[in-house]
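>>> Quick one, what's the 3D model for this:
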Amino acid sequence: MKHTISVLVEDEAGVLTRIAGLFARRGFNIESLAVGPAEQSGISRITMVVPGDDSIIEQLTKQLYKLVNVLKVQDITETPCVERELMLLKVNATSVTRSEIIELSQIFRARVVDVGEDSLTLEVVGDPGKMVAIVQQLGRFGIREVARTGKIALVRESGVNTEFLKLQSMEARV
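Here you go, the predicted model:
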């Protein structure tokens, strides 16, 4: 199972290296990593997606707390969250296929950010599932390049679990 871990750290040189080193020494892969300033000056938020079972994640959490600059560690996998990712996607686009690609991008609320002679570059923002879906749909045109930021997430203060609501909606239709 993939876990989403949110870590608040002091914004100092070498913190990310120590965290990555901790994972590497234990043979764990970080599938997604996003780092940026948090709400308080001098604090950064690291959001990681890490594969592993609950016991492995619990062990990693304990190890993270042992690092000097780590302030808070949360496994937010099962917590209602707002999750987003940014992706830039360069797709082959001929004069024949260009309008179809633009139409598909509008369905996914993607924006065209660059137009080349034989390509379009799209900006897509959304949950990781949306990223997979648009890549699948546009794959038949030929994808030249992809750049993804990795997932960022914040716990929902409302406590509303949108994944639960999606499942309820799907069950109601069946």
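>>> alpha carbons only for contacts and neighbour counts from here, please
OK.
>>> and E157, how many neighbours?
By the criterion of other Cα atoms under 10 Å, E157 has 9 neighbours.
>>> quick one: which helix or strand includes it?
For E157, there is no helix or strand it lies in under DSSP states H and E.
>>> All the strands of the protein, residue numbers only.
2-10, 32-37, 43-51, 70-75, 81-92, 111-115, 119-126, 143-148, 152-155 (DSSP state E).
>>> Can you name every helix or strand that the longest one contacts?
I take that to be strand 81-92. Where contact means 3 or more Cα pairs under 8 Å, 6 or more residues apart in numbering; DSSP states H and E, strand 81-92 is packed against strand 119-126, helix 128-138, strand 143-148, strand 152-155.
>>> how about these, which one is nearest I107?
With Cα to Cα, the closest approach to I107 among the helices and strands packed on strand 81-92 belongs to helix 128-138: 9.4 Å.
>>> what comes into contact with the closest one?
With Cα atoms under 8 Å, 6 or more residues apart in numbering as the contact definition, helix 128-138 has outside contacts at 83-85, 87, 91, 101, 104-105, 108, 124-125, 143, 151.
>>> One more, please, to line up against the first structure:
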Amino acid sequence: MIQNTLSKHTITALVQDKPGVLNRISSMFRRRGFNISSLAVGQSESENLSRMTFVVDGDDKVVEQVTKHLHKLIDVMKVVDISEENIISRELALIKVKAGADNRDQVMQIASMFRANIIDVSKEFLLVEATGDENKINSLINLLGDIGVSEVMRTGSVAMNRASNRNGKKSKQSKLLNRKWEEAASV
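The predicted model follows:
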């Protein structure tokens, strides 16, 4: 039974690494009226395949439609909705903060609390680099916003199933997904 609860869903796809693939996929989303909250694409462990991570807002029916339409595209080898899996999700953010002599220490202290790095310094600004899940990045930006954020650039979320369950053994679900990815990569 499909639930109609709106939430964020994380979908990964293994796709051919060639020109035009991202355009065809984003055009499919546009034509169908699906909204992508986050998108990250990068080289996979296989030479000719890229891995895409989409975060889509919607109910289970929308996510089912998205995955079905992705499966129909010729360059898409495998699609998996990993929202209900035991995953690790991260994104990178660069945050330019107005920081003069009066508040520079405060910005550095907040960055340190979030295990973020100061990667550039000028008379008027500090550039903060942070990695974490969406909530961590949002919290950091909100705290720095009280000081004065002038610019933010965020990558899309990247996500991956955890390698093992609590007792250190791979779960049946994890083994099944690994087999599916291997089959797709061998094409």
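>>> How close are the two chains, by TM-score?
Superposed pair, TM-score by TM-score structural alignment, normalised by the length of structure 1: 0.90. Supporting alignment: 160 aligned residues with a Cα RMSD of 0.8 Å.
>>> out of the helices and strands packed on strand 81-92 of structure 1, which comes closest to L33 of structure 1?
Of those, nearest to L33 of structure 1 by Cα to Cα is strand 152-155, at 8.3 Å.
>>> how close does that closest one sit to structure 2?
Strand 152-155 of structure 1, aligned to structure 2 and superposed, deviates on average by 0.5 Å (mean Cα distance after the TM-score superposition for structure 1).
>>> what range in structure 2 does that strand sit on?
The alignment of strand 152-155 of structure 1 onto structure 2 (TM-score structural alignment) spans residues 158-161.
>>> which of the residues in the matching stretch are buried?
V158, A159, N161 (16 or more other Cα atoms under 10 Å).
>>> start to end distance for stretch 133-150 of structure 1?
Using Cα to Cα, to the nearest Å, the end-to-end distance of stretch 133-150 of structure 1 comes to 16 Å.
>>> which parts of that stretch are buried?
Residues of stretch 133-150 of structure 1 classed as buried: I134, L138, F141, I143, R148, G150 (neighbour count, 16+ other Cα under 10 Å).
>>> before we move on, what about stretch 97-109 of structure 1?
Buried residues in stretch 97-109 of structure 1, counted by 16+ other Cα under 10 Å: R98, I101, I102, S105.
>>> In structure 1, point out the residues matching stretch 21-32 of structure 2.
The aligned range for stretch 21-32 of structure 2 in structure 1 is 15-26, by TM-score structural alignment.
>>> swap in stretch 89-104 of structure 2?
Counting by TM-score structural alignment, stretch 89-104 of structure 2 pairs with residues 83-98 of structure 1.
>>> Looking at the contacts of helix 128-138 of structure 1, spot the one nearest N29 of structure 1.
K151 (15.1 Å).
>>> who's in contact with the closest residue to that closest one other than its chain neighbours?
Spatial nearest neighbour of K151 of structure 1, chain neighbours left out: E85 (4.8 Å); criterion: Cα to Cα, 6 or more residues apart in numbering. E85 of structure 1 makes contact with V125, G126, D127, P128, M131, R148, T149, G150, K151, I152, according to Cα under 8 Å, 6+ apart.
>>> From these, pick the one nearest L8 of structure 1.
Closest to L8 of structure 1, out of all of the contacts of E85 of structure 1 and judged by Cα to Cα, is I152, at 12.8 Å.
>>> any idea how far the residue most central in space within structure 1 lies from Q106 of structure 1?
The C-alpha lying nearest the average C-alpha coordinate of structure 1 belongs to K151 (Cα atoms, centre = their mean; 1.6 Å). Distance of K151 of structure 1 to Q106 of structure 1, given as Cα to Cα: 22 Å.
>>> Ok, which of the helices and strands packed on strand 81-92 of structure 1 comes nearest A34 of structure 1?
Each of these has some distance to A34 of structure 1 by Cα to Cα; the shortest is strand 152-155, at 6.4 Å.
>>> Measure how far the closest one is from the centre of its chain, please.
Relative to its parent chain, strand 152-155 of structure 1 has a centroid offset of 9 Å by Cα atoms, centre = their mean, to the nearest Å.
>>> I'd like to know which elements that strand is packed against.
Against strand 152-155 of structure 1 (3+ Cα pairs under 8 Å, 6+ apart) you get strand 81-92.
>>> Any idea how far the helix or strand harbouring L176 of structure 2 is from the middle of the chain?
Assigned by DSSP H and E, L176 of structure 2 belongs to helix 172-185. Its chain's C-alpha centre and that of helix 172-185 of structure 2 lie 20 Å apart, by Cα atoms, centre = their mean.
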